[in-house]
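Colleague: take this sequence and fold it.
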Amino acid sequence: MSAINEVVKEHRKVVSSWHPQTSVWALAHGATMSALCVAGSSYMVLIRMRQFFNLYSQQYLLGTLLPVVALPSVGYIILQDVFVDRKLISGFSLPETRKSLCSTCLEIRGSFIQMVAGVVAPVLFSVSSCASASISYRTFPVPELTKYRKVFGLVCKACGSFSSTLILLTLANAVVGGFITEKMVEQHALVSATRETINPLK
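Modeller: Now for the predicted structure:
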């Protein structure tokens, strides 16, 4: 674990000092850009869910905003770092591991992580937080948690109220996640090839 941490640290130093930065934009800022997309997607889900539960104006806004927008964004950054970024860095660190690196698999993984963080997690968090708020403010009839079928029906009804938006958000997150991961793979290859040319013995 310490070895990979050293490799990651060294790689990030190289990326931060790379010129021009535009040639490594995905490595330097890709995760942040995707996290902002996740936050925007989560916010859209929250707004539509608040409308469904009749939570207008500022009713419990902060209480729903923090879990629905902040948690998926932070979760995305962690998952992206563990399952994509570190895999790329370790995969490109040695020529033998580079040959076995599946870029398509990583792109699919990047898309999946982005979809889960940008749509699935916000839907689950927003249903629970908005339902809790609607009970406090008496804005929407929420069934008891022990009535599983009614709870499941409520979730389906809530998601169905803006299904077109959810489909578009899912597709958008999949495209963004796959595109940025693809660019990360290309730029990792560029950085590795350039470093090997400059330092052939390393």
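Colleague: C-alpha from now on. contacts and neighbour counts both.
Modeller: Will do.
Colleague: for the strand or helix carrying residue 77, buried residues please.
Modeller: Using DSSP states H and E, the element containing residue 77 is helix 71-80. Going by neighbour count (16 or more other CA atoms under 10 Å), the buried part of helix 71-80 is 71-73, 75-77, 80.
Colleague: list of residues touching it?
Modeller: Contacts to helix 71-80, defined as CA atoms under 8 Å, 6 or more residues apart in numbering, come from residues 31-32, 35-36, 38-39, 42, 110, 113-114, 117-118, 121-122.
Colleague: would you mind giving the buried residues of helix 71-80 as a markdown table with distance to residue 161 added?
Modeller: Formatted as a markdown table, those follow (distance: CA to CA, whole Å):
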| residue | distance to residue 161 |
| --- | --- |
| 71 | 24 |
| 72 | 22 |
| 73 | 24 |
| 75 | 26 |
| 76 | 26 |
| 77 | 29 |
| 80 | 30 |
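Colleague: quick one more, to check against the first:
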Amino acid sequence: MDKSCELNTGTVVYNPNYVPPGSTLLSSSEVFSLRFKAIKSWDRPLEVLPLRYGKDVATIVTLFSSLLVNHHSRLFFNLFTRAGITYSLVTSVVLPTTLTYEMFNHFVFKKILSGPSNSMLYPDCITCLELRGALIMSTCGLFLPFGFSYVSSAITALLTRSYPVPDPFDSKRMWRMFQLYSKSLRTVGTSLLLSQSIIGAGLVFCMIKSNHQMLKQHSSSGSPSEESIETV
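Modeller: Just a heads-up that it's a prediction; the model follows:
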């Protein structure tokens, strides 16, 4: 069985090989545009809060976690002044935060809004979308700041001589320094990994639930309507 969801004068179907007669097949970008306009004009804003601000919450959480990782990294390398702070913030805070917003918007938000009304027909299963949200949050909120902070702080420490950074070509001592760095962030890193993964998956779950509720109310009110199409 294939499902279709009528939007204004067009119909978006999950399987383009079975388009209802007399309907207009919309592209995913057109579907997203129509759905996004509906969200912004929804008469009960609380019901669509996860859809409207889900990616913003993910971005803010990543911002704070990146700042925390960057702070601990600079403490490890004894960087108590403003030396190298701009370079450090750009690489380990601004970049991961921007990536979180763009990736959450493209790989989660747009996928949910442009998907079919029947959750069983999602091109990406609900669990896959939740795992994707968790992966985006943990990667941009922990792993990227962890790596970028290490490199930027080590370079600054080498220039300011605030920490005995070994010769970059001495692989054994560099590896030992990295182990010490990882150990110093073990507790914070583990906590951030769990929290980022849970928040990422939870946000996606709430966004999908809000989307289903919105479509259900649209269907019950007759605008848009939902139509079932039997296929072989």
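Colleague: so after superposing, what's the score?
Modeller: Once superposed, the chains reach a TM-score of 0.90 (TM-score structural alignment, normalised by the length of structure 1), with 198 aligned residues with a CA RMSD of 1.8 Å.
Colleague: that older thread, mean shift between the helix holding residue 77 of structure 1 and structure 2?
Modeller: After superposition onto structure 2, helix 71-80 of structure 1 sits on average 0.9 Å from its aligned residues (mean CA distance after the TM-score superposition for structure 1).
Colleague: so where is that helix in structure 2?
Modeller: Helix 71-80 of structure 1 lines up with residues 95-104 of structure 2 when matched by TM-score structural alignment.
Colleague: do the same with stretch 169-181 of structure 1
Modeller: Going by TM-score structural alignment, stretch 169-181 of structure 1 sits over residues 192-204 in structure 2.
Colleague: the matching stretch against structure 1, how far on average?
Modeller: Mean for stretch 192-204 of structure 2 is 0.9 Å (mean CA distance after the TM-score superposition for structure 1).
Colleague: hmm, back to that, check the offset of the match of helix 71-80 of structure 1 from the chain's centre.
Modeller: Distance of stretch 95-104 of structure 2 from its chain centroid, counting by CA atoms, centre = their mean, to the nearest Å, is 7 Å.
Colleague: and the longest helix for structure 1?
Modeller: Using DSSP state H to define each element, structure 1 has its longest helix at helix 163-198.
Colleague: could you give the angle of it to helix 71-80?
Modeller: Angle of helix 163-198 of structure 1 versus helix 71-80, following axes from the mean of the first three to the mean of the last three CA atoms, to 10 degrees, is 30 degrees.
Colleague: how far does helix 163-198 of structure 1 sit from the chain's center?
Modeller: Distance of helix 163-198 of structure 1 from the chain centroid (CA atoms, centre = their mean) equals 12 Å.
Colleague: cool, and stretch 109-125 of structure 2?
Modeller: With CA atoms, centre = their mean as the basis, stretch 109-125 of structure 2 stands 16 Å off its chain's centre.
Colleague: one more: stretch 57-72 of structure 2?
Modeller: With CA atoms, centre = their mean, you get 13 Å for stretch 57-72 of structure 2.
Colleague: that one: average distance to aligned residues in structure 1?
Modeller: Mean for stretch 57-72 of structure 2 is 0.4 Å (mean CA distance after the TM-score superposition for structure 1).
Colleague: what's residue 86 of structure 2 aligned with over in structure 1?
Modeller: So residue 86 of structure 2 corresponds to residue 62, using TM-score structural alignment.
Colleague: how about the helix or strand harbouring that match: buried residues?
Modeller: Per DSSP H and E, residue 62 of structure 1 falls inside helix 61-65. By 16+ other CA under 10 Å, the buried positions in helix 61-65 of structure 1 come out as 61, 64-65.
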